[in-house]
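Engineer: Quick check, what structure comes out for this input:
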Amino acid sequence: MTGLLFCSLLLFFLLGVPVAFAMGLSAIGVMVQGGVSLQVAVQRIFSTMDSFPLMAIPFFILAGNLMEHSGISHRLIQFANALVGRITGGLGIVTVVTAMFFAAISGSSAATIAAIGSILIPAMVRKGFPTNFSTAVQAASGELGVIIPPSIPMIIFALTAGVSVSIGDLFIAGIIPGILIAASLMLTIYVLSKKNGYGLEPAGTEEKFEFAALWKSALNAFFPLLMPVIILGGIYGGIFTPTEAAAVAVGYSFVLGKFVYKTLNRKNLMEALRNSVIATAIIMFIIGNAGLFGWVLTAERVPDKVAEFFISISDSPIVFLLLVNLLLLFVGMFLETGASIVIIAPILTPVAAEFGIDPIHFGIIMIVNLAVGMLTPPVGVNLFVACQIAGIRIEQIVKAMLPFYVVLLVDILLISYLPNLSLWLPGLYK
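Structural biologist: The predicted structure is shown next:
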């Protein structure tokens, strides 16, 4: 039956069937073959979606959309520019810093690129950065949207991993890896800009540091920057759960856009709601069918068989993590991040636990690998969004992406083999 499950899944993928339908139909095919009532399929799909923690996903999506449609990204960009804009490769580094700020609001990679790319890519080009390099910087920076908390893929992982994983612990565990990746991207931009003379101001026209300008931009961005503090502080302060934190984020975003900045009108509010409903429906449909698929996997003892396979190769956690990284990078090239998590997490997370790898650490490894998959053709969503904004084709930025691929691979190895990068902060609260 296991062969039928995965062969039918692969066949559906090759036929271009959407991931959610492919998982659901594959699972139903195995159930019919085994004489299981289709009523069980409906029950499993419903029970998977009937989850209080899952409510955090639509709330975080809506909060990010409200912030985006309220023009918050302009304030974050101004603050980041005042902070690091005078450094060599300034606007490229501003892109990374702004992506960090917006990632701490939206929880989505594509939303981060859409919110700041339309402003910063043209600005970088005007400053003398090549278009392909500007687009590559934006695409690479966008992956921070799913690594720095709050992160929608982290919520999906926590609910589908097959072992008990705290969403709050995953959130806090993503902070140091997110900072590490951001710092490595900024260093890469600095070195490439210095070497190639990108974005250099004519002699005598360089902007000077002005504390007053920095202070003013910090005040303008104060309330948006306060949002992640409220979310994470509330969760770890025991004030509210991650789901309640997401609801608080929606209320905070609405008040900020409607009454503080007064930039949220009826039109962009309806647009934010429409985008949120569509994104939520897609994610929930995938999760529901993934629950059915995971139930069949468990019934067929697939995690046990996978564990036996890996142990037959080597009983070393080092070798296991290397193989897992290669697998995740390959899968990330062809599947969307959420779909990859709901298919792979229930299989590999229990196996990782048998190798003595903490589920929180493994979750961060999985999400960072799949975030890099957002930058790799043929299904790299970050590349498509950034190229659409820049008005160029994906093949035009592949060369510019190569240095970022190398740096991100090094980051993956560091995060994989230095578990304290992920586990130190969560350990402080235990």
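
Engineer: all contacts plus neighbour counts: C-alpha atoms, from now on.
Structural biologist: Fine.

Engineer: burial of the closest residue to residue 79 other than its chain neighbours, as a residue count?
Structural biologist: Nearest residue to residue 79, sequence neighbours excluded (Cα to Cα, 6 or more residues apart in numbering): residue 217, at 4.7 Å. Neighbour count for residue 217, taken as other Cα atoms under 10 Å: 20.

Engineer: Equivalent analysis for residue 261, please.
Structural biologist: Residues near residue 261, counting by other Cα under 10 Å: 13.

Engineer: Now do stretch 76-96: everything it contacts.
Structural biologist: 97-98, 101-102, 116, 120, 123-124, 134, 137-138, 141, 182, 185-186, 189-190, 193-194, 198-200, 206-209, 213-214, 217-218, 220-221, 224 (Cα atoms under 8 Å, 6 or more residues apart in numbering).

Engineer: here's the other one to compare against:
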Amino acid sequence: MVEIALLAIAILVILLTLGVPLPYCFGGGLMVMYFIGDTTMKGNMLWGYQQMGNPVILAIPLFILAGTIMAESGIAAALLRFVNAFVGHIRGGLGVVATVSCAIIGAISGSGLTGVAAIGPLLIPEMAAKGYPREYATALVANASLLGLLIPPSVTMIVYGWVTDTSILACFLSTLGPGLLVMLFFSLANIWMSRKFDLVLDKKPSFSKLVSNVSKQGFNAAPALLMPIIILGGIYGGIVTPTEAAAIAVIYSLPVGFLIYKGLTIKNFLVIGKEAATAVGAIMLMILFSMILSQMLTLESIPQKLVQAIFSITENKIALLILVNILLFFTGMIVNDLTAVILIGPLLLPLMTAIGVSPVQFAAIMGVNTAMGGVTPPYASVLYLGARIGNVKVTKVIPPAMTLIAVGYLPVVVLTSAWPDLSLFLPRLFGY
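Structural biologist: As a prediction, this is how the structure comes out:
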């Protein structure tokens, strides 16, 4: 049966490489398991539909809708202006604004695409006008937008907690430390790399003018800044569940977008709803098929057989962690983050627990690797979207993107794998 499972995965990878839409790729793998294997499709389809009725899954479309509203409502622009008030006059400060703004938006929307969709159209042209190479500005915004997968609440961690039966709140907390560390590394790398750019800097304001500008932009951004406070405070305070927090994010963003920032109108709200519904339909269908394929593999004891096969090669924990990280990185290169989590998470979790890596630490390891994969070709959906928004060729964006990956994501992958406390300190602090 292992051979049939490998054939199903091979068909999946081939279809992905050919550019076939994701749900059909998983459908191809399912057909192999159904026609050649011993599993029954009817029972697995019923199981899959039952799983899709889980209230946890409702958080995904709600966070996607909230993120789509943010991109159009003016909330993102208000956050950007507030952060820019602090460091906009410093060399490299605009790049720091991009990084921090994407992290804040990630803390609201839970998505990796929202940052580049909301910040890219505003900040990439501004950075280019200030002397940043357009391809570098695009690469920085694309890389930083994936902080949305690490800064909680994260849709990826919701799915991971669901498929591995791990506390979602613990998963949220596990990626916060690595996410903030990636944000810091991107900011420092940007300041260092900005030394070679011929930048046009704003005139350094006096202290009184700086305070005045920060106060003005802070007052304007206050409704936007309340969103992460309400969402995260509600979740970690035990007041609401992640699904309820996602609903609150949607409800809160509507009056803020319509009445305060006035970026929402009836006309563009209908367009936003259509875009969100289209994205949700594709994602939910992909989740259904990938869950069924993962369940078929589990029923055939493929995870256990995989653990035995790997242990036959080596039982060294360090070597195994290196192999797992390489596998996760390459998986992230060919599929999106949700697909990687659903397909690989249940397969590798038994191996991780066997070598003493907790499911919560493994959540952080998967989170950082899948974020890194989102800007690494051939899949690199966030990088392609960034190139389209930034109006620059993807081939020009790839070199600076790879540099940022090397200085931002790779060190954090190593630290998250080798230093458990980076991902486990906060969950333990909250009793997980």
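
Engineer: show me what contacts the closest residue to residue 231 of the first structure other than its chain neighbours?
Structural biologist: With sequence-adjacent residues excluded and distances taken as Cα to Cα, 6+ apart, residue 231 of the first structure is closest to residue 245, at 5.4 Å. With contacts defined as Cα under 8 Å, 6+ apart, residue 245 of the first structure is in contact with 56, 231, 234-235.

Engineer: Neighbour-wise, which one of those leads?
Structural biologist: Neighbour max across those (other Cα under 10 Å) = residue 231, 26 neighbours.

Engineer: next structured bit after the helix or strand hosting it?
Structural biologist: Here residue 231 of the first structure sits within helix 222-236, counting by DSSP states H and E. Elements were assigned by DSSP H and E; along the chain past helix 222-236 of the first structure, the next helix or strand is helix 242-255.

Engineer: quick one, longest helix in the second structure?
Structural biologist: Criterion DSSP state H: the longest helix present in the second structure is helix 266-299.

Engineer: by contact count, what packs against it?
Structural biologist: Packing contacts for helix 266-299 of the second structure, counted by 3 or more Cα pairs under 8 Å, 6 or more residues apart in numbering; DSSP states H and E, involve helix 22-36, helix 41-52, helix 59-73, helix 337-354.

Engineer: What separation is there between the residue nearest in space to the middle of the second structure and residue 109 of the second structure?
Structural biologist: Per Cα atoms, centre = their mean, the C-alpha nearest to the average position across the second structure is that of residue 149, at 2.4 Å. Using Cα to Cα, to the nearest Å, residue 149 of the second structure is found at 10 Å from residue 109 of the second structure.

Engineer: average gap between the helix or strand following the longest helix of the second structure and the first structure?
Structural biologist: Counting by DSSP H and E, the next helix or strand C-terminal to helix 266-299 of the second structure is helix 302-313. Compared with the first structure after fitting, helix 302-313 of the second structure deviates on average by 1.5 Å (mean Cα distance after the TM-score superposition for the first structure).

Engineer: tell me which residues in helix 302-313 of the second structure are buried?
Structural biologist: Across helix 302-313 of the second structure, burial judged by 16 or more other Cα atoms under 10 Å covers 302-304, 306-307.

Engineer: so what does the helix or strand where residue 158 of the second structure lies touch, helix or strand wise?
Structural biologist: Per DSSP H and E: residue 158 of the second structure is located in helix 155-164. Applying 3+ Cα pairs under 8 Å, 6+ apart, we find helix 155-164 of the second structure packed against helix 59-73, helix 168-193, helix 337-354, helix 359-373.

Engineer: Highest mean neighbour count out of the ones you listed?
Structural biologist: By mean neighbour count, with neighbours taken as mean count of other Cα atoms under 10 Å, helix 359-373 ranks first of these at a mean of 27.

Engineer: the inter-axis angle of that one versus helix 337-354?
Structural biologist: Our comparison of helix 359-373 of the second structure with helix 337-354, counting by axes from the mean of the first three to the mean of the last three Cα atoms, to 10 degrees, yields an angle of 140 degrees.

Engineer: Need the contact partners of the following helix or strand past helix 359-373 of the second structure.
Structural biologist: Using DSSP H and E, the helix or strand that follows helix 359-373 of the second structure in sequence is helix 381-390. Helix 381-390 of the second structure is contacted by residues 112-113, 116-117, 120-121, 124-125, 134-135, 138-139, 141-143, 146, 336, 374-376, 393-394, 397 when judged by Cα under 8 Å, 6+ apart.

Engineer: Which residue range of the first structure does stretch 68-81 of the second structure align onto?
Structural biologist: Alignment of stretch 68-81 of the second structure against the first structure: residues 65-78, by TM-score structural alignment.

Engineer: before we move on, the earlier item: which helices and strands does the helix holding residue 231 of the first structure pack with?
Structural biologist: Here helix 222-236 of the first structure touches helix 90-106, helix 167-173, helix 242-255, going by 3+ Cα pairs under 8 Å, 6+ apart.

Engineer: Make JSON lines from these and add distance to residue 32 of the first structure to it.
Structural biologist: As requested, those are exported to JSON lines (distance: least, Cα to Cα, whole Å):
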{"stretch": "helix 90-106", "distance to residue 32 of the first structure": "41"}
{"stretch": "helix 167-173", "distance to residue 32 of the first structure": "35"}
{"stretch": "helix 242-255", "distance to residue 32 of the first structure": "36"}
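
Engineer: What residue in the first structure is paired with the residue nearest to the centre of the second structure?
Structural biologist: Match for residue 149 of the second structure (TM-score structural alignment): residue 146.

Engineer: I'd guessed its match sits against residue 111; true?
Structural biologist: No - using Cα atoms under 8 Å, residue 146 of the first structure is not in contact with residue 111; the gap is 10.2 Å.
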